[in-house]
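Chemist: got a predicted model here, sequence first, then my questions.
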Amino acid sequence: MNQPITKHKPPRRSASRKALEQKIIAAAEIVFAEQGFNGASLEAIAEKASLSKQNMLYYFPSKDSLYHHVLKNILDLWIEKMALIEQAGDTPASMLENYIRGKLEISRVHPYGSKVFANEVISGASHLQVYLEENLLPQFTADIELVRSWITQGIMDPIDPEHLFFTIWASTQTYADFSAQVSLALGKSELEEEDFRRAGDFLTHVLLKGLGLKNI
């Protein structure tokens, strides 16, 4: 399990095959998140996907292959949808608010994928190194330059842009990666959509005010 994840254009697939592959990946997300890579088995993933192991192996020939696809699936989603520079809005406050709420929405809709990613990073991110260097860093650099331009224009307090993003990533992913802890603290069996809305209200208020921006 030492082949790095790289981004490449996938071959054309039929809609039915793509749907089945996504079903398998969704099942694998849950099993990898709950049991870790070493604890997860192909049998458990196939059962979660309501498929035979033999049928599943036709689409993904190994546990390594499935793990790579699960990681790539969540990272593609983050990178393609969560660039600050591409957020709607005509002010730094509105763009940052959309970015924060968008990150929370990904945590709400894809909590298991987020947990798999977190576990991979904690263990050293050996499968993500190349992918992150080739895909995350260029976007991160562009977003950093955008924030610096706002600071230069005097429309944002002179803060450290890198740590702004680290704070947003950590605070929004908490609601996925530590959902059990957050749910327990709130006296709930699981987090609901309203909890994510409240989290968005709080985070945008605190962060935008701390940046010298007005929430709109």
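Modeler: Thanks, I have the structure now. Residues are numbered from 1 along each chain as shown.
Chemist: for the rest of this, base every contact and every neighbour count on C-alpha atoms.
Modeler: Noted.
Chemist: what's in contact with stretch 180-197?
Modeler: Contacts to stretch 180-197, defined as C-alpha atoms under 8 Å, 6 or more residues apart in numbering, come from residues Leu104, Glu105, Arg108, Tyr175, Ser179.
Chemist: give the buried residues for that stretch.
Modeler: Across stretch 180-197, burial judged by 16 or more other C-alpha atoms under 10 Å covers Val182, Ser183, Leu191, Asp195, Phe196.
Chemist: for the last one, give its distance to Asp64.
Modeler: Spelled out, it's Phe196. 33 Å (C-alpha to C-alpha, to the nearest Å).
Chemist: also the third one?
Modeler: Leu191 sits at a distance of 31 Å from Asp64 (criterion: C-alpha to C-alpha).
Chemist: the strands in this protein, which residues?
Modeler: Remark: no strands are assigned in the chain by DSSP state E.
Chemist: top helix in it by residue count?
Modeler: Longest helix of the chain, by residue count under DSSP state H: helix 15-39.
Chemist: comparison target, given below:
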Amino acid sequence: MGSEKETRREARIAAERAILQAAEEVFAIYGFKGSTMARIAQTAGLPKANIHYYFPTKLELYRRVVEEIYSSWLEAGDVFDNSPDAATALSAYIESKMDTSRLHPFGSKVWANEILQGAPVIQDYLETSLRDWTQSRIDIINRWIAEGQIAPVDPRHLLYMIWAVTQHYADFSHQVETLNGGKPLRSQQWHEATQSVKRIILNGISAQSSAQRAEEQA
């Protein structure tokens, strides 16, 4: 009995994941208004009834897709709380954001399209959890500045810059691929891009790890 229950649970998880992946792609291409549950079902390779079983309405499915990408971005910012210094935290944050752009480009596009339309569906996210999360990160960045870990900068603009650069690789993937000879970036190119973004931003704010500062003071 337990094994049968576990099998059903795994099947449900797999079905939801397939639906969410298909929905990311469809919403990214057609937007909320232009997308249909039938097209999402077709993309997922599932009967339309299955989509409605897990997500009764298109709005509910759309918000879940947005929540997935949104949550991954917020979780990436946990390194601000858990890292030994600003350089380590920001480096890990940039890496995580770049990984999300590489692995979930459609989700990032859904978010970008929504914001470009004035956030008609997810404005509540912006006015509550995103605003609170952003303020908490600003407080930490201001502490780093006060401690001399990074150069004085406007924390909001630092965050905006990181978001803009890392999400560019997902939101403008067609442009990136066109300028890459019409081919997606290879794993090594993603690594090089990530290292470049980190180096430019960290050098721009004079961020050094604890080990680097100790070495300079020795």
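Modeler: That came in fine, so what should we check first? Bear in mind that the values here come from a model prediction, so they are computed numbers and not experimental data.
Chemist: got a TM-score for the pair?
Modeler: Here the superposed chains carry a TM-score of 0.87, computed using TM-score structural alignment, normalised by the length of the first structure; 203 aligned residues with a C-alpha RMSD of 1.8 Å.
Chemist: which ones among the contacts of stretch 180-197 of the first structure lie within helices?
Modeler: Among the contacts of stretch 180-197 of the first structure, the members falling in helices are Leu104, Glu105, Arg108, Tyr175, Ser179 (criterion: DSSP H).
Chemist: related to what we said a few turns ago, residues touching the longest helix of the first structure, excluding its own?
Modeler: 40, 44-46, 48-49, 56, 59, 66-67, 69-70, 112-113, 115-116, 119.
Chemist: buried subset of these?
Modeler: Buried by 16+ other C-alpha under 10 Å: 40, 44-46, 48-49, 56, 66-67, 69-70, 112-113, 115-116, 119, out of the contacts of helix 15-39 of the first structure.
Chemist: so who does the residue nearest the centre of the second structure touch?
Modeler: The geometric centre of the second structure, computed from its C-alpha atoms, lies nearest to Trp73 (C-alpha atoms, centre = their mean), at 4.2 Å. Taking C-alpha under 8 Å, 6+ apart, we find Trp73 of the second structure in contact with Lys97.
Chemist: helices along the second structure, start to end?
Modeler: Under DSSP H, the second structure gives helices at 2-34, 37-44, 48-54, 58-76, 79-82, 86-103, 105-116, 123-125, 131-146, 155-171, 173-178, 187-204, 210-217.
Chemist: buried stuff in the fifth one?
Modeler: Going by neighbour count (16+ other C-alpha under 10 Å), the buried part of helix 79-82 of the second structure is Val79, Phe80.
Chemist: chain center to it, what's the gap?
Modeler: On the basis of C-alpha atoms, centre = their mean, to the nearest Å, helix 79-82 of the second structure sits 17 Å off its chain's mean C-alpha point.
Chemist: for it, name the packing helices and strands.
Modeler: helix 86-103, helix 131-146 (3 or more C-alpha pairs under 8 Å, 6 or more residues apart in numbering; DSSP states H and E).
Chemist: and with 6 Å instead?
Modeler: Using 3 or more C-alpha pairs under 6 Å, 6 or more residues apart in numbering; DSSP states H and E as the contact test, no helix or strand touches helix 79-82 of the second structure.
Chemist: which residues does it contact?
Modeler: Among residues not part of helix 79-82 of the second structure, those counted as contacts by C-alpha atoms under 6 Å, 6 or more residues apart in numbering are Ala89.
Chemist: and with 10 Å instead?
Modeler: The contact list for helix 79-82 of the second structure (C-alpha atoms under 10 Å, 6 or more residues apart in numbering) reads 85-93, 96, 136-137, 140-141.
Chemist: what does the last one give?
Modeler: In this structure, residues lying in contact with helix 210-217 of the second structure by C-alpha under 10 Å, 6+ apart are Pro84, Asp85, Ala86, Ala87, Thr88, Gln149, Ala207, Gln208, Ser209, Ala218.
Chemist: going through the residues you listed, which ones are buried?
Modeler: Asp85, Ala86, Ala87, Thr88, Gln149, Ala207, Gln208, Ser209.
Chemist: can those residues go into JSON lines with extra columns for distance to Leu159 of the second structure?
Modeler: Below are these laid out as JSON lines (distance: C-alpha to C-alpha, whole Å):
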{"residue": "Asp85", "distance to Leu159 of the second structure": "17"}
{"residue": "Ala86", "distance to Leu159 of the second structure": "13"}
{"residue": "Ala87", "distance to Leu159 of the second structure": "14"}
{"residue": "Thr88", "distance to Leu159 of the second structure": "15"}
{"residue": "Gln149", "distance to Leu159 of the second structure": "16"}
{"residue": "Ala207", "distance to Leu159 of the second structure": "14"}
{"residue": "Gln208", "distance to Leu159 of the second structure": "18"}
{"residue": "Ser209", "distance to Leu159 of the second structure": "19"}
